[in-house]
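> The amino acid sequence is not available; the structure is as follows:
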């Protein structure tokens, strides 16, 4: 069994750029048009932004980005798992890693936005204890977005 490790890493590396390209490609397939907002590694190299990379045997197989919102909440964005590594627990490992980092930052709540067509991601977040909620600032309701939240505590789901 391959062990998934999740660590904070600097965004300015080829692994991050590659995973962001995969994320943008998935988003383009699910949501062509005006709602997509591609990002690059350079835009993640700033204060209060944390890039978590999942690795199996040192190979980058997934990533997510955590934003400290400065109000005791954190926002999870850009969760992507390499297609070849799906089903290996990478998504849940990233989710747990992001929650642990958010708690270190003093966050009490995790927030996220997920696309309405991204059923795999929605299932992951529901397994992790996330519930639908109203849009949170700076977002407005859109036909392709589902907003979710989870109160953070020392108990992180095991599944």
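That came in fine, so what should we check first? Just so you know, these numbers come straight off a predicted model, no measurement behind them.

> hey, let's count contacts and neighbours off CA atoms from now on
OK.

> got the contact list for the longest helix belonging to the chain?
Secondary structure of the chain per DSSP state H: the longest helix is helix 14-30. Contacts to helix 14-30, defined as CA atoms under 8 Å, 6 or more residues apart in numbering, come from residues 11, 36, 38-41, 53, 60, 62-63, 78-82, 117-118.

> so how far is that helix off the chain centroid?
On the basis of CA atoms, centre = their mean, to the nearest Å, helix 14-30 sits 13 Å off its chain's mean C-alpha point.

> tell me the angle of whatever helix or strand comes next after that helix relative to helix 14-30?
Sequence order places strand 49-56 as the next helix or strand after helix 14-30, per DSSP states H and E. Angle of strand 49-56 versus helix 14-30, following axes from the mean of the first three to the mean of the last three CA atoms, to 10 degrees, is 90 degrees.

> now what about strand 49-56, what contacts it?
2-11, 16, 44, 60-68, 90, 93-94, 97-98.

> Next one for the comparison:
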């Protein structure tokens, strides 16, 4: 497995994002989904990682939007064929490490209550629940989390 910074504007990656959208469409109404489109993911202030298997096939992705004072994790997804191998944990750790190199000191995440695997992943990685941040409003279909990254710096 390899994980690297890549452009999201690749057919395999666009397919992964479409899988994620289809999955979330079945869980949450549109007003409770806060996904970034492809153009937003291509902005300079976005870190975008792709995880690939030994044959080069994209199995997962994760993004972080770098804001003043924090980075927001977006578009974190591992395809069903890539699950059960610790790939989500590795993507998250690499995303945090990349964020630290930019001077980012805090990671934030908005996810949903109907994604227990995601909540468990973030909890195991040291994320703690908090209130809404940025432009988010309190929503029963949103779970807000954060983690300080300063201690990770070399």
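Yep, that arrived. Keep in mind that what you see is a predicted model, and the values were worked out from it rather than measured.

> Overlay them and tell me the TM-score.
Here the TM-score for the pair of chains, by TM-score structural alignment, normalised by the length of structure 2, is 0.92; 152 aligned residues with a CA RMSD of 1.6 Å.

> picking that back up, show me the contacts of strand 49-56 of structure 1 that map onto strands.
Among the contacts of strand 49-56 of structure 1, the residues falling in strands (DSSP state E) are 4-9, 60-68.

> Let's see the PyMOL selection covering just the buried ones among those.
Buried subset of those, written as a PyMOL selection, criterion 16 or more other CA atoms under 10 Å:
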select buried, resi 4+5+6+7+8+60+61+62+63+64+65+66+67+68
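
> Just give me the closest of the ones in strands among the contacts of strand 49-56 of structure 1 to residue 122 of structure 1.
residue 64 (14.9 Å; CA to CA).

> counterpart of that closest one in structure 2?
Taking TM-score structural alignment, residue 64 of structure 1 has residue 62 as its aligned residue in structure 2.

> do residue 25 of structure 1 as well
Residue 25 of structure 1 maps onto residue 22 in structure 2, by TM-score structural alignment.

> Give me the number of neighbouring residues for that match.
11 (other CA atoms under 10 Å).

> next one: residue 54 of structure 2
For residue 54 of structure 2, using other CA under 10 Å, the count is 8.

> what do you get for the one 3 residues further on?
Other residues within reach of residue 57 of structure 2 by the criterion other CA under 10 Å amount to 13.

> Same check on residue 40 of structure 2?
12.

> cool, the one 3 residues further on as well?
Here the count is done by other CA under 10 Å, and residue 43 of structure 2 has 11 residues near it.

> so how far is residue 125 of structure 2 from it?
27 Å (CA to CA, to the nearest Å).

> The residue at minimal distance from the centre of structure 2: what's it in contact with?
By CA atoms, centre = their mean, structure 2 has its centre lying nearest to residue 76, at 3.1 Å. Each residue near residue 76 of structure 2 by CA under 8 Å, 6+ apart is listed here: 60-63, 88.

> Including distance to residue 153 of structure 2, could the residues you listed go into CSV?
Output for the contacts of residue 76 of structure 2, formatted as CSV (distance: CA to CA, whole Å):
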residue, distance to residue 153 of structure 2
60, 25
61, 23
62, 20
63, 19
88, 21
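
> Quick check: the farthest pair among those?
Pairwise over the contacts of residue 76 of structure 2, using CA to CA, the maximum falls at 63 and 88, 12.2 Å.

> Return the residue of structure 1 aligned against residue 98 of structure 2.
Using TM-score structural alignment, residue 98 of structure 2 pairs with residue 101 in structure 1.

> Tell me the secondary structure of that match, please.
Under the three-state scheme (DSSP: H, G, I helix; E, B strand; the rest coil), residue 101 of structure 1 adopts helix.

> For it, give its distance to residue 130 of structure 1.
Taking CA to CA, one finds residue 101 of structure 1 at 17 Å from residue 130 of structure 1.

> Residue 97 of structure 2 contacts residue 150, doesn't it?
No - under the criterion of CA atoms under 8 Å, residue 97 of structure 2 makes no contact with residue 150, lying 10.3 Å away.

> Who has more neighbours out of the two?
Neighbour totals were compared for residue 97 of structure 2 and residue 150, and residue 97 leads with 16 against 12 (other CA under 10 Å).

> and the more buried one, how far is that from residue 15 of structure 2?
26 Å.
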